[in-house]
Each structure stands twice: as C-alpha cells, then as structure tokens.
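# Structure for the following, please:
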Amino acid sequence: MTTAPIRRTDRRISPVFLGIAAVTAVSGWAAWTGFADNPGLAVFLFVTAAWIVSLCLHEYAHARTALHSGDITIGAKGYLTLNPLKYTHALLSIVLPVLFVIMGGIGLPGGAVFIERGRIRGRWRHSLISAAGPLTNVLFAVVCTAPFWLDALDGVPDTFRYALGFLALLQVTAAILNFLPVPGLDGYGVIEPWLSHRIRRQVEPFAPFGLIAVFVVLWIPEVNRAFFDAVDAVLRALGVTEWDTYWGHELYRFWEGSQEIPGVSGS
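Alright, predicted model coming up:
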C-alpha cells in the first residue's frame, strides 16, 4: 500500500488553531472562577471557541481517515494542521455553524475538506471517512458530559456547568444532524457507496442544498419540537438536564440579559 509523503510542516498544528484553543482555555477559566465581570460573555467566548475547536477536529477526523484510506494528497492541502482557514469552504465550515449557534442555539454541521475519492478503494473505507466527522462530535459530547454522568459536579461552578450543558447540546445536535441521510451531509456519505450508480447520479444535483433544506425544515414547529425532544432524551441519558441546557443558552446570549441566572452572580 502506498504511504503518504507527509512533511513535518503538513502535520504541524496551526497557530490559528492554537489561538482558538487558547481562547477556549482562558474563557473557560474565566467562566469557572467568575473572574469576568460579565459571566455571560465568558460563557459566550468559551462555548463559541470550543465549538470551533470541535469543528476543526470534525474535519481533521475526515481528513486523517481519508489519508489512511489512500488519499495521499491530504497533507499538502493543510488539513492535518487543524487550521480552519485551509478548509475548502471556510464560510460553510466555520462562519455559518457559528451563526446557527448564535441565532438558534443549534449545532448545525458545516463542510468541508476536499477528499479525492478516486484514490480510495473499498466501500467500507468511503463510509468510514464520512462517519469519522460526526463520530468526533459524539466523542466530544461524551467528554463534555463526563462530569454529569460520572456524578462529579461537586465543586463545579454553576456558570461552568451550564456552559458545559449547552456545549454538549450543540455536539449532540451536530452528531444527529450529521448522521441524517441527506445529500450533502455525512450521513448520506455513509450510505452513498452502497447505492446504485443511477441513484447517486439522480441525487447528486441536490447535494449543495442539503444543509439549507435541513435548516428550513427545522423551522417547522412540529419538526423542531420532535428534534429537540430527541436531543433532550440523549442528554438526559448522559446526565444533562433541560435546566442545564436552558440556562446555558441564556448565559450564552448574554447581550439579551433578560433573566437572572440561578446560581450566577453578575447576570
């Protein structure tokens, strides 16, 4: 099997990603300690930066899996550096997902890294490449909720607890939406290799509009209610209550400042 000629610079972590990770750490510390005069601002910076980190890891998982599946061009494209500016569509990969979080508190997936599928042999490999991204969101959700399902919340400030709960909600929504078998999303990428050539050719024109269609459908009240009921059920299984996610969202939207957050000073 051909090995990828990956140079050291191709896999060196980008200063851009390190900067985002630093913002996550500093704002998380501010949310934990109550150092910030406005705890909502600290939560906003922490959740947004952590969400971008998860988007970078999502795309990295796609790229790394593709590399080991046969696409030896991944390194030269900069995808292994975790730099979001290297993505094929930085607007779709970072800007729009962040805007969706700010507007509606939902972790809509983005895209994408360009993978040369012609270099990859085997349907299972193609499916695994597509599944690697949302599986990263699943892992991120498990990590965010670990203090909840491990019953290790003693001593955790309410501000930080609510922030983790809201961040976990974003990861769960992203994982569920990504796994939908909708053209343009990872869920369709998982099943696409197993479809006939005729079906794939018929579906292909709709791929650019898949994400938009999901966003529009989620605005239907009945669909939105059913979707978030499913999300809440998953979060409850992980120990996160609707109380945690609700107040996490309220803190995140600090500019509204309409309610007194339980257990949070300065709100």
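# hey, let's count contacts and neighbours off CA atoms from now on
Fine.
# if I pick the nearest residue to Leu238 once chain neighbours are set aside, what's in contact with it?
Leaving aside its sequence neighbours, Leu238 sits nearest to Trp149 (Cα to Cα, 6 or more residues apart in numbering; 5.4 Å). Applying Cα atoms under 8 Å, 6 or more residues apart in numbering to Trp149 gives the contacts 238-240.
# Redo those as JSON lines? Include neighbour count.
What follows is these, written out as JSON lines (neighbours: other Cα atoms under 10 Å):
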{"residue": "Leu238", "neighbour count": "19"}
{"residue": "Gly239", "neighbour count": "18"}
{"residue": "Val240", "neighbour count": "26"}
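# distance of the residue nearest to Leu238 from Thr173?
18 Å (Cα to Cα, to the nearest Å).
# who are the neighbours in contact with Val53?
Contacts of Val53 (Cα under 8 Å, 6+ apart): 17, 20-21.
# before we move on, which element is it in?
Using DSSP states H and E, Val53 sits in helix 39-69.
# Distance from the chain centre to that helix, please.
Centroid separation for helix 39-69 versus its chain: 6 Å, with Cα atoms, centre = their mean, to the nearest Å.
# Following up with a second sequence; could you model it the same way so I can compare the two?
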Amino acid sequence: MTIATMRRSDRRISPVFLGIAAITAVAGWAAWTGFAEQPGFAVFLFVTAAWIVSLCLHEYAHARTALHSGDLSIEAKGYLTLNPFKYTHALLSIVLPVLFVMTGGIGLPGGAVFIERGRIHGRWKHSLISAAGPLVNLACAVALLVPLGIGALDTASVDFQAAVAFLGFLQVTATVLNLLPVPGLDGYGIIEPWLSHKIRRQVEPFAPFGLLAVFGILWIPEVNNAFFDTVYDLLSAFGVSPNLASYGHSLFQFWQ
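Here you go, the predicted model:
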C-alpha cells in the first residue's frame, strides 16, 4: 500500500458514520410521515442518531482545523473519516453525551480528539481549533431551528417537528455549555492560549473534571432554572415554541 493510498483511506468517510447517517434518514422519514406505529421509538432513533452525527461533525471540525493549522498527524489517526470509534476518548466523545441526552435531556458536550499542540504555532490557531467544535453545534442549531421557525416543516407530522425542535434544543445547549470557560471544555480552550503559563499550569489538573463539574452544577435548582430559561429564550428567538421541544423530549423518552 502506497503512502498516497493510505492518505486517501485516512480521509475516506467511514461506513460506520454512513450507517449512522442512514439510520437518521430512515428514522426521520418514519417520524415525518407518521409511518411508525410507535412514533416515540422513531423519534428516539432519529434524535439519537442525528445527535451522534453532530458529535462526529463536532470532532471532525476540531481535527480538520488542527490539520490546516499544522498538526499533520491528524490524518493517520483517522479523525477525518468521521468514525466515532477512531476518537481518542470514544467514551467521552460519544457514549457520555448520548447518556446525558437520554437521562437529562441535555446536549452536554463530550471529550475531544487528541491534537498535538506542539506542532501548532500561533495563539489564534489554537483558539480557532477549540472554537471549531462549538461552531458546528451552532450551525446545526441554525440549520434545524430556522426552517422550523419559518414554517418550512409545516407539512411534516407534529411528531417530526417536535423531534427537530428537541434536536435543535440539544444543539443550543451543547453550544452554550461548550463555550463556558471551564477547564476541559472548548470555551476554556479558546482563552487558554492567551493566559499566562503560570495560570495554565495551575488550572491544568482540574481539566479532567470540568465536564463532570458542569453536569453536577446543573443539578442545582437555581442554576438549572436559569440555564433552561436562557435556552428556551434562544429557541423562542428562532420562532420555535419551547413547548414543542418539550413534547419532542417526551416522545424521545418513549420508555417512560
């Protein structure tokens, strides 16, 4: 196998990702047309698969930006194939975010791909690499909520509209949470290059616990209420009713 062949395979979209995308399409069609006898299960499959697709795109954005910023090791790691099993922390990047959605209805961001930061020079490049992931979530939120808000999906079933609203809600929560300047999240990664070496050394030990800390703080009623009020206000700004997203969440949890 030549080096050129290896590079092509390192960039070829993974069949795993294509399979997840296919599940998204089929489940979305079933929810759109009302074909499924149990709409809740169709909504569950659609939202879960679409959420995993967005997580893959989130990590891909980090990797692609890092590649163009100077980390040429990205290709060999398989990050550009969109295969979730290629991520350094598949548990943090895929499994935990899905569990957060299933248990709490929150689009909590996952872990990141491994980037060799020493290969990258320039603070702006480091910040952009960290910002690339949340920007994907923001783009997904806009792509989902704008058509819903302007009535472009009015011909679809109410169940499908609710599923899209809930999925858009997850993208908004992921964007907001991931932009928090908490060690371990992309928000901190954006500002980290601009901090002094002393501060970075002091904060570094807390990075592995940042994600869990955010999840724990969200259990505080006052924080939880303020957070969801903000997210619902953002949904309303897109012209999407928070009640529709809540209905989508109830359909998603079909087992209850």
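# Tabulate the contacts of Trp149 of the first structure in JSON lines, adding columns for distance to Cys144 of the first structure and secondary structure.
Listed next are these as JSON lines, based on distance: Cα to Cα, whole Å; DSSP: H, G, I helix; E, B strand; the rest coil:
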{"residue": "Leu238", "distance to Cys144 of the first structure": "10", "secondary structure": "coil"}
{"residue": "Gly239", "distance to Cys144 of the first structure": "11", "secondary structure": "coil"}
{"residue": "Val240", "distance to Cys144 of the first structure": "10", "secondary structure": "coil"}
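# So Gly248 of the second structure sits against Ala162, correct?
Yes. Applying Cα atoms under 8 Å, one finds Gly248 of the second structure in contact with Ala162, separated by 4.2 Å.
# who touches both of the two?
Counting by Cα under 8 Å, 6+ apart, nothing touches both Gly248 of the second structure and Ala162.
# Now do the helices in the stretch 51-200 of the first structure.
Applying DSSP state H, counting those that start in this stretch to the stretch 51-200 of the first structure gives helices spanning 90, 96-104, 123-149, 158-178, 186-191, 197-203.
# which residues of the second structure does the third one align to?
Think helix 123-149 of the first structure. Aligned by TM-score structural alignment, helix 123-149 of the first structure falls on residues 123-149 of the second structure.
# can you list the residues that contact stretch 121-138 of the second structure?
54, 57-63, 65-66, 69-70, 117, 120, 171-172, 174-175, 178-179, 186-187, 189-194.
# cutoff 6 Å now
Contacts with stretch 121-138 of the second structure, where a contact means Cα atoms under 6 Å, 6 or more residues apart in numbering, come from 58, 61-62, 65-66, 171, 175, 186, 189-190, 193.
# buried sites along that stretch?
By neighbour count on 16 or more other Cα atoms under 10 Å, the buried set for stretch 121-138 of the second structure is 125-138.
# Equivalent analysis for stretch 86-103 of the first structure, please.
In stretch 86-103 of the first structure, counting by 16+ other Cα under 10 Å, buried: 87, 89-94, 96-98, 101-102.
# Over to stretch 156-172 of the second structure?
So for stretch 156-172 of the second structure, counting by 16+ other Cα under 10 Å, buried means 158-172.
# List just the nearest of those residues to Gly28 of the second structure.
Ranked by distance to Gly28 of the second structure (Cα to Cα), these are led by Phe160 at 7.1 Å.
# Give me the angle between the helix holding Val53 of the first structure and helix 96-104.
Going by axes from the mean of the first three to the mean of the last three Cα atoms, to 10 degrees, helix 39-69 of the first structure is angled at 150 degrees with respect to helix 96-104.
# what's near enough to touch Ala174 of the second structure?
The contact partners of Ala174 of the second structure, by Cα under 6 Å, 6+ apart, come to 107-109.
# If we use 7 Å, what do you get?
107-109, 137 (Cα atoms under 7 Å, 6 or more residues apart in numbering).
# One more: Gly248 of the second structure?
159, 162-163, 165-166.
# tell me which of the residues you listed are still there in the first structure?
Contacts conserved in the first structure for these, counting by both residues aligned by TM-score structural alignment, their matches' Cα atoms under 7 Å: 162-163, 165-166.
# Among those, which one sits closest to Ala30 of the second structure?
Among these, and counting by Cα to Cα, the member closest to Ala30 of the second structure is Ala163, at 11.6 Å.
# Residue in the first structure paired with the closest one?
Checking TM-score structural alignment: Ala163 of the second structure goes with Ala163.
# which residue is nearest the centroid of the second structure?
Leu55 (4.0 Å; Cα atoms, centre = their mean).
# Show the end-to-end separation of stretch 205-216 of the second structure, please.
Stretch 205-216 of the second structure end-to-end distance (Cα to Cα) = 18 Å.
# Which positions within that stretch qualify as buried?
210-211, 214.
# quick check, distance from it to the centre of its chain.
That offset, for stretch 205-216 of the second structure, works out to 17 Å (Cα atoms, centre = their mean).
# Using CSV, please lay out the buried residues of stretch 86-103 of the first structure together with distance to Gly40 of the first structure.
Formatted as CSV, the buried residues of stretch 86-103 of the first structure follow (distance: Cα to Cα, whole Å):
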residue, distance to Gly40 of the first structure
Tyr87, 30
His89, 30
Ala90, 27
Leu91, 26
Leu92, 26
Ser93, 25
Ile94, 22
Leu96, 22
Pro97, 20
Val98, 17
Val101, 15
Ile102, 13
